[in-house]
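Engineer: pasting the sequence and the predicted coordinates here, then a few questions.
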Amino acid sequence: MKAYKTRTLALALLISCTLISTAQATRIKDLADIEGVRENQLMGYGLVIGLNGTGDDIKKSVFTKQAMVNMIKRMGMAMTDNVFNQMKTKNVAAVMVTAQLPPFARPGSAIDVQISSIGDASSLSGGTLLMTPLKGPDGNTYAVAQGPLAVGGIAFGGKAAKVQKNFPTSGRITGGALVERAVDFALPASGDLLYQLRETDFTTTSRMVDAINSHFGSGTARPLDSRSIQVKKPAGFQGNLISFIADLESIEVEPDQPARIVVNERTGTIVMGQDVRIATVAVSHGNLNLVVTETTEVTQPNPLAGGETVAAPATSIQAMEDAGNLVVMPMGVNLGEIARALNAIGATPRDLIAIFQAIKAAGALHGELVIL
């Protein structure tokens, strides 16, 4: 029984170690893309109608008025100068429509579109997008969008107060555009593929090549540079390129990450990579607090004496500086030790930004510091 428990415990530890070792593995399809297999951006100008008085001001948004006139003329109705000058509708808004045309999209496929106001409309809630051609950079129309908007924001108010949640001047139509023209692209008939890594890294490229060659055989993949990998289709997949790509992209690789700290001074956000290291350095950080207090001192004349009561402001300024704890961080500490050491001195996120900048300036930070 004791031997059985020992074997069970050893097996559990082995499974745990295996799970831990493969927890950081990532599929090739999540690390790289085939050259040419990508999305294409589309854009168009359109009109949203049916708004409850929250559309563009025709007097200010001249382009909205002109677009309405052009639409009415295309419908076969005449537009006189008198009618043109009296147009005051607030139920229409000019918008820009954007979409992403996925690879291998065929005519008739539905894609999502994003609608954003370009005038002074206060809300697009309840509106319907009229037929809008979506064009690519070459000027050709690849899709046509139309339909009711789904707006995730609201805005109500009057002259003295206003309540707003999210952004009511932007909406989305799921499957709101139909593809009218496909982008000419086909996978190479020879089966030779060129993969482009999403993050340039020599180590990740080498590991990916080794994993592909280990799975399909030596000579299947070879690196071209730190981002590109050329892959040849094995003889066993002749005439079945799709199965080869599906099998290849399911291979798991452990990507390498650069030692990098990214800080955003506007929001106080800090992201540190696990490979960030620092040399032996002592950090001391103290905060200077200024407390300004204003009071009103009232001076009254003596009883039965002439004079007026005078109220004079009095200002008191007090400067307080918190004690800066000196913390020594030894060389080669990892991410968790850095976080514990900096938390020990009570550093806030904005304090950490200043500390990282000072450590980098001192030459003790072994990693890249990116400031957004």
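Structural biologist: Cool, the structure landed. Source: prediction; values computed, not measured.
Engineer: for the rest of this, base every contact and every neighbour count on C-alpha atoms.
Structural biologist: Will do.
Engineer: quick one: Met208 and Glu249 touch, right?
Structural biologist: No. Counting by C-alpha atoms under 8 Å, Met208 sits too far from Glu249 to count as a contact (10.5 Å).
Engineer: neighbour count: those two, which is higher?
Structural biologist: The residue with more neighbours, out of Met208 and Glu249, is Met208; 26 against 18, by other C-alpha atoms under 10 Å.
Engineer: host element of the more buried one?
Structural biologist: Of the helices and strands defined by DSSP states H and E, Met208 is found in helix 202-216.
Engineer: for that helix, buried residues please.
Structural biologist: For helix 202-216, burial by neighbour count (16 or more other C-alpha atoms under 10 Å) applies to Thr204, Thr205, Ser206, Met208, Val209, Asp210, Ala211, Ile212, Phe216.
Engineer: let me have the residues you listed in TSV, extended by distance to Ile72.
Structural biologist: Conversion of the buried residues of helix 202-216 to TSV gives the following (distance: C-alpha to C-alpha, whole Å):
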residue	distance to Ile72
Thr204	58
Thr205	58
Ser206	61
Met208	58
Val209	60
Asp210	63
Ala211	62
Ile212	60
Phe216	63
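Engineer: okay, pairing it with this:
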Amino acid sequence: MSYLSRLCLALAAVASLTVGAPAQAERLKDLASIGGVRQNQLVGYGLVVGLDGSGDQTTQTPFTVQSIINMLGNLGVTLPPGQSLQLKNVAAVMVTASLPPFARPGQQIDVTVSSMGNARSLKGGTLVMTPLKGADGQIYAMAQGSLAVSGASGSAGGAKVTVNHLSAGRIPGGATVERAVASPVGQGDSVFVELNEADFGTAQNVVDAINRVTPGAAQAIDGRQIQVLAPEDPNRRVAFLGRLENLDVTPAVQAAKVIVNSRTGSVVMNQKVALQNCAVAHGSLTVTVNNEQQVSQPNPLSGGQTAVTNKGSVDIKQDGGTLFNIKAGTNLADVVKALNAVGANPLELIAILQAMKASGALRAELEVI
């Protein structure tokens, strides 16, 4: 058989697999974003006042006292030199926010307020006017308002109960935008569509979907970015991008991947994960260490002293592991059935998957997070 014939047979096999497992079309706005349309992070340092005795211990957080003195000085209140402040109703906090694209002065955005010192709770507090700066050091918003803290706590007789987190809260609409950030959409007569995840197949599908609506308008720059010709008039460009974002695009089939969370023992795999024939022996090893204290009494009139001795013992028990023959699986249901036959818990399954990957039996990318 010639090379061309073998190539045709291979392409036919790939096509049959693709037809057998069709991917569902998604909107372009769910797969990609428009270049230049992005958020900007803001951060600021401020004070929360009005706490019910749950603020910072000023002896351990000197920056809180310094901030209070500076704030009072700006308000015309001068404290005597060497004055020691013992405050319980104030807490130093960091204020963070995300400035959305195309935000204009006067618009309001949400802010998150988080304690910096040793305040026990921010519940019931009010954030004093705090400037929020961007990465360039410029002030882009001013934040102030009452905190919404979803937690609660109570204590009595040495017992304490806490529900949720009390050291952080949010202020809905708590910051007012003072400076706009330029967000140029495209360069000249072109805009750029940037995929959320780089994939050459998906990029080509996006180009095909756009060119079906506006022939010759789109071309792929690489596996993530697509250049699209767009009207230069701002009004027409906005309308064009609105239609562009709602185009239906069929994403390419993703690579086989298994995600393992080593902290929680969670294992997630996508539909393309496959197994080759392999044998797995699964058993358990238990090590028990006991320490028993014994009292050694001296004989009467011997002049000896009572002593405490430790008697330790170590017991090792290994359960017999059964050898399982796992057949090759070509779909997710077969893979799950094969792994369930082993009878391992999630943490043990992580070790088995890693061993399968090392032996070449797991036909997927294994990622541990």
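Structural biologist: Perfect, I can see it now. All of these numbers come straight from a predicted model, not from anything done at the bench.
Engineer: just give the TM-score of the two.
Structural biologist: In this superposition the chains share a TM-score of 0.84, using TM-score structural alignment, normalised by the length of the second structure; 339 aligned residues with a C-alpha RMSD of 2.8 Å.
Engineer: any residues in contact with both of Met208 and Glu249 of the first structure?
Structural biologist: Ile28 (C-alpha atoms under 8 Å, 6 or more residues apart in numbering).
Engineer: part of a strand, is Leu79 of the second structure?
Structural biologist: No. Counting by DSSP: H, G, I helix; E, B strand; the rest coil, Leu79 of the second structure is not found in a strand; it is coil.
Engineer: next, count neighbours for it.
Structural biologist: Leu79 of the second structure has 13 neighbouring residues, counting by other C-alpha under 10 Å.
Engineer: quick one: what's aligned to it in the first structure?
Structural biologist: In the first structure, the residue matched to Leu79 of the second structure (TM-score structural alignment) is Met79.
Engineer: residue range for the host helix or strand of Asp351 of the first structure in the second structure?
Structural biologist: Per DSSP H and E: Asp351 of the first structure is located in helix 349-361. Per the alignment by TM-score structural alignment, helix 349-361 of the first structure matches residues 346-358 in the second structure.
Engineer: how many residues are close by Phe156 of the first structure?
Structural biologist: For Phe156 of the first structure, using other C-alpha under 10 Å, the count is 11.
Engineer: what sits against it?
Structural biologist: Lys162, Val163, Gln164.
Engineer: so what corresponds to the second one in the second structure?
Structural biologist: Spelled out, it's Val163 of the first structure. Aligned by TM-score structural alignment, Val163 of the first structure pairs with Val161 of the second structure.
Engineer: hmm, Gly151 and its match touching each other?
Structural biologist: No. Using C-alpha under 8 Å, Val161 of the second structure is not in contact with Gly151; the gap is 10.8 Å.
Engineer: okay, those two: which has more neighbours?
Structural biologist: Gly151 (16 against 9).
Engineer: that one matches what in the first structure?
Structural biologist: Looks like Gly151 of the second structure aligns to Gly153 there (TM-score structural alignment).
Engineer: return the set of buried residues in the host helix or strand of Asn340 of the second structure.
Structural biologist: Using DSSP H and E, Asn340 of the second structure sits within helix 332-342. By neighbour count on 16+ other C-alpha under 10 Å, the buried set for helix 332-342 of the second structure is Leu332, Asp334, Val335, Ala338, Leu339, Val342.
Engineer: that helix vs the first structure, average distance?
Structural biologist: Average distance, helix 332-342 of the second structure versus aligned residues of the first structure after superposition (mean C-alpha distance after the TM-score superposition for the first structure): 1.5 Å.
Engineer: next, the angle from that helix to helix 346-359.
Structural biologist: Computed by axes from the mean of the first three to the mean of the last three C-alpha atoms, to 10 degrees, the angle separating helix 332-342 of the second structure from helix 346-359 equals 110 degrees.
Engineer: what sits up against helix 332-342 of the second structure?
Structural biologist: By C-alpha under 8 Å, 6+ apart, helix 332-342 of the second structure touches 270-275, 280, 282, 324, 326-327, 329, 349.
Engineer: tell me the one of the buried residues of helix 202-216 of the first structure nearest Ala362 of the first structure?
Structural biologist: Thr204 (30.5 Å; C-alpha to C-alpha).
Engineer: quick one: the helices in the stretch 101-250 of the second structure?
Structural biologist: Counting by DSSP state H, counting those that start in this stretch, the segments of the stretch 101-250 of the second structure that form helices are 200-213, 234-245.
Engineer: how about those, which one is nearest Ile221 of the second structure?
Structural biologist: That would be helix 200-213 among the helices of the stretch 101-250 of the second structure, by C-alpha to C-alpha, at 9.0 Å.
Engineer: burial count for the aligned residue in the first structure for Gln227 of the second structure?
Structural biologist: Aligned by TM-score structural alignment, Gln227 of the second structure pairs with Gln230 of the first structure. Gln230 of the first structure: 17 surrounding residues under other C-alpha under 10 Å.
Engineer: Gln230 of the first structure contacts Gly219, doesn't it?
Structural biologist: No. With contact defined as C-alpha under 8 Å, Gln230 of the first structure and Gly219 do not form a contacting pair (10.1 Å).
Engineer: if we can go back for a sec, of all the helices of the stretch 101-250 of the second structure, which lies closest to Ala32 of the second structure?
Structural biologist: helix 234-245 (8.5 Å).
Engineer: tell me what the closest one is packed against?
Structural biologist: helix 28-31 (3 or more C-alpha pairs under 8 Å, 6 or more residues apart in numbering; DSSP states H and E).
Engineer: just the buried positions in the helix it packs on, please.
Structural biologist: Buried-residue list, helix 28-31 of the second structure, by 16+ other C-alpha under 10 Å: Leu28, Lys29, Leu31.
Engineer: same question, stretch 144-158 of the second structure
Structural biologist: Going by 16+ other C-alpha under 10 Å, stretch 144-158 of the second structure has these buried residues: Gln144, Gly145, Ser146, Leu147, Ala148, Val149, Gly151.
Engineer: same deal with stretch 99-116 of the first structure?
Structural biologist: Buried, per 16+ other C-alpha under 10 Å, within stretch 99-116 of the first structure: 99, 101-103, 105, 109-116.
Engineer: give me the range in the second structure that it lines up against.
Structural biologist: The aligned range for stretch 99-116 of the first structure is 97-114, by TM-score structural alignment.
Engineer: what does that stretch contact?
Structural biologist: 37-43, 93-96, 143, 147, 167-183.
Engineer: restricted to strands, list the residues you listed.
Structural biologist: 40-43, 93-96, 143, 168-177 (DSSP state E).
Engineer: give the helix, strand or coil label for Leu7 of the second structure.
Structural biologist: helix.
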